[in-house]
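A.B. asks: Okay, sequence plus prediction incoming.
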Amino acid sequence: MKTAIVESLKEGEFVKKYVLKETLILRGQQFIYYREKGYPNCCDTLSKGNYQLDTNTGLVYLTSYPFILKDSLSAFINEEYRHGTDSTIITITNPVEAFNDGSNRKSVRFYYQCNFYLSKKDNKRTDEVYVKYFDSPSLVFRLSSDFKIDSFAISAVPNYPNLSLRYNAVNTLKLKTYTVKSESSNHFSVNIPGLTFDFLAYKRLNKDIVRIIDNNTLEWDGFYYVRQGISK
């Protein structure tokens, strides 16, 4: 491939042909991949990061920023003892669950699994695991009075049919195991502020290959992208 053609593609805006309008911008060793607004709960930006141009092969390598590539999130957990209940309660909050779509129907947005690691209060056993599944951000259950919760780990599976996202990028989100501070705690508030529609919809790219066809055309993932302003 002629070096002049490769060099000319260091920067530019390239629009996806035939499909819902999506644009790949290459500029200053960075890229932005975005689409026109068309999905109610999703960002315009589908991915962004850095790119490398190989002048020998005419290939462009796209790699998303580290904050997009990560598949785990931090949670802020508060525990307390509440009088008047013999149940254990876990309440999960995040921007996706908090979003109001304007309807009166509360749709299931995540399926949650919580693994509780238990020990007997007499400390004779420490290998019990109690697993609970739930489809709402609030879990209420009763634990045998013989046991105490040493720690727990939560995972969330997005229910994509109810989320209306352009890309379904995350299969399962797992939080770090949380160690319980007080044996008497029976209410746990789990806040995951980074669990947003954007986080679920970002297209994760790790050295994704874009092929240079000519001075005005790129081929990526089976589609052609034409330089903005060029009819082809």
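C.D. replies: Structure's in. What do you need? Residues are numbered from 1 along each chain as shown.
A.B. asks: use CA for all of it now, contacts and neighbours both
C.D. replies: Will do.
A.B. asks: show me what contacts the closest residue to residue 65 other than its chain neighbours?
C.D. replies: Distance criterion C-alpha to C-alpha, 6 or more residues apart in numbering; nearest residue to residue 65, sequence neighbours excluded, is residue 49 at 4.5 Å. Neighbouring residues of residue 49 by C-alpha atoms under 8 Å, 6 or more residues apart in numbering: 30, 31, 32, 62, 63, 64, 65.
A.B. asks: Against residue 218, how distant is residue 210?
C.D. replies: The gap separating residue 210 from residue 218 is 7 Å, by C-alpha to C-alpha, to the nearest Å.
A.B. asks: okay, pairing it with this:
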Amino acid sequence: MKTVIKILVPFSILFINCKSTEKFNGNEISIHDIYYAIGDERKEIHFKENTFTFLDKFSGKDFSYYNCCDTLSKGSFKIINNSIIELTSINDFNSGFLDFNIKEKTTNNLDTLYIKITNPIEKKYNSKTKRELKYMLQLGTNDKELNRYFTYTEINNNLLKIPISNSFEIYDIELTIYVEPFISVKEKNINVINTFNQKIKNKKSNKIEIDVPELTYNYINFRRLKMDYIRVVSENKLIFDGIEYLKK
């Protein structure tokens, strides 16, 4: 007859800490945690696996001031040496160029060129708020004087009516967007945005709508990081942008 021996292992011995560790200054420490900024506890850096998220969390009053956003940046990180972490933000917002959709028509009013610029920020604008964007158009037309005028003129409006002659032709268009300093985001991390040049299919079009769907508050608020470094002082303390962050 076989004797069955039961071995009871305490639960605490079976528990394994799932946080991975890295070597810093010769010691194994875990940075896969949350760190908050000394003096501004709303700012946090979250590390998880090989990714980071940099937050500036909303307080109650912020919702009336800002349209965006509590996520300032996110992406991947890697260990450079025994005391440095390198941050690289995701590619989604890294380009200073945006594409746009274009709709073109020919109306009966052939003496006027109509241009409308739309994007998610324009859609939030109303007559009681300040304009947060300005534009500069680069037009390719057979009217050299008109081309030159728009090349050097900032437009504080998204609706344009431009007198043209019956012989007017338009060939291509692109847009430069200027972000006002007072735009309602936590951080303004881009000042000028360019669009790619687009050809006009019908050179006699005189009603053109330019839609830039990716021009959002999030795009302007996003901090683009590339080869930005965090210094690891200890498992409980990091320094980023000259600010100390402590582990929660």
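C.D. replies: In hand now; what should we look at? Note that the structure is predicted; figures quoted are calculated from it, not measured.
A.B. asks: Can you calculate the TM-score here?
C.D. replies: Here the TM-score for the pair of chains, by TM-score structural alignment, normalised by the length of structure 1, is 0.86; 217 aligned residues with a C-alpha RMSD of 2.1 Å.
A.B. asks: Please go through structure 2 and pick out the longest helix.
C.D. replies: Ranked by residue count, the top helix of structure 2 under DSSP state H comes out as helix 144-151.
A.B. asks: buried stuff in it?
C.D. replies: For helix 144-151 of structure 2, burial by neighbour count (16 or more other C-alpha atoms under 10 Å) applies to residue 146.
A.B. asks: roughly how far out does it sit from the chain middle?
C.D. replies: Taking C-alpha atoms, centre = their mean, to the nearest Å, the mean C-alpha location of helix 144-151 of structure 2 is offset from the chain mean by 31 Å.
A.B. asks: Output the contacting helices and strands for it.
C.D. replies: If contacts are counted by 3 or more C-alpha pairs under 8 Å, 6 or more residues apart in numbering; DSSP states H and E, helix 144-151 of structure 2 sits against strand 133-141.
A.B. asks: And the strand it packs on, what does it pack against?
C.D. replies: helix 144-151, strand 170-179.
A.B. asks: can you do 10 Å?
C.D. replies: Strand 133-141 of structure 2 sits against helix 144-151, strand 170-179, strand 192-195, with contacts defined as 3 or more C-alpha pairs under 10 Å, 6 or more residues apart in numbering; DSSP states H and E.
A.B. asks: which ones are touching residue 82 of structure 2?
C.D. replies: Applying C-alpha atoms under 10 Å, 6 or more residues apart in numbering, we find residue 82 of structure 2 in contact with 22, 23, 24, 25, 26, 27, 231, 232.
A.B. asks: Between those residues, which sits nearest residue 110 of structure 2?
C.D. replies: Proximity of these to residue 110 of structure 2, judged by C-alpha to C-alpha, is greatest for residue 231, which lies at 62.8 Å.
A.B. asks: The closest one corresponds to which position in structure 1?
C.D. replies: Using TM-score structural alignment as the criterion, residue 231 of structure 2 maps onto residue 211 of structure 1.
A.B. asks: Mean per-residue distance, the helix or strand encompassing its match versus structure 2.
C.D. replies: Assessed by DSSP states H and E, residue 211 of structure 1 sits inside strand 206-214. Averaged over the aligned pairs, strand 206-214 of structure 1 sits 0.6 Å from structure 2 after superposition, using mean C-alpha distance after the TM-score superposition for structure 1.
A.B. asks: Kind regards, and thank you for your time.
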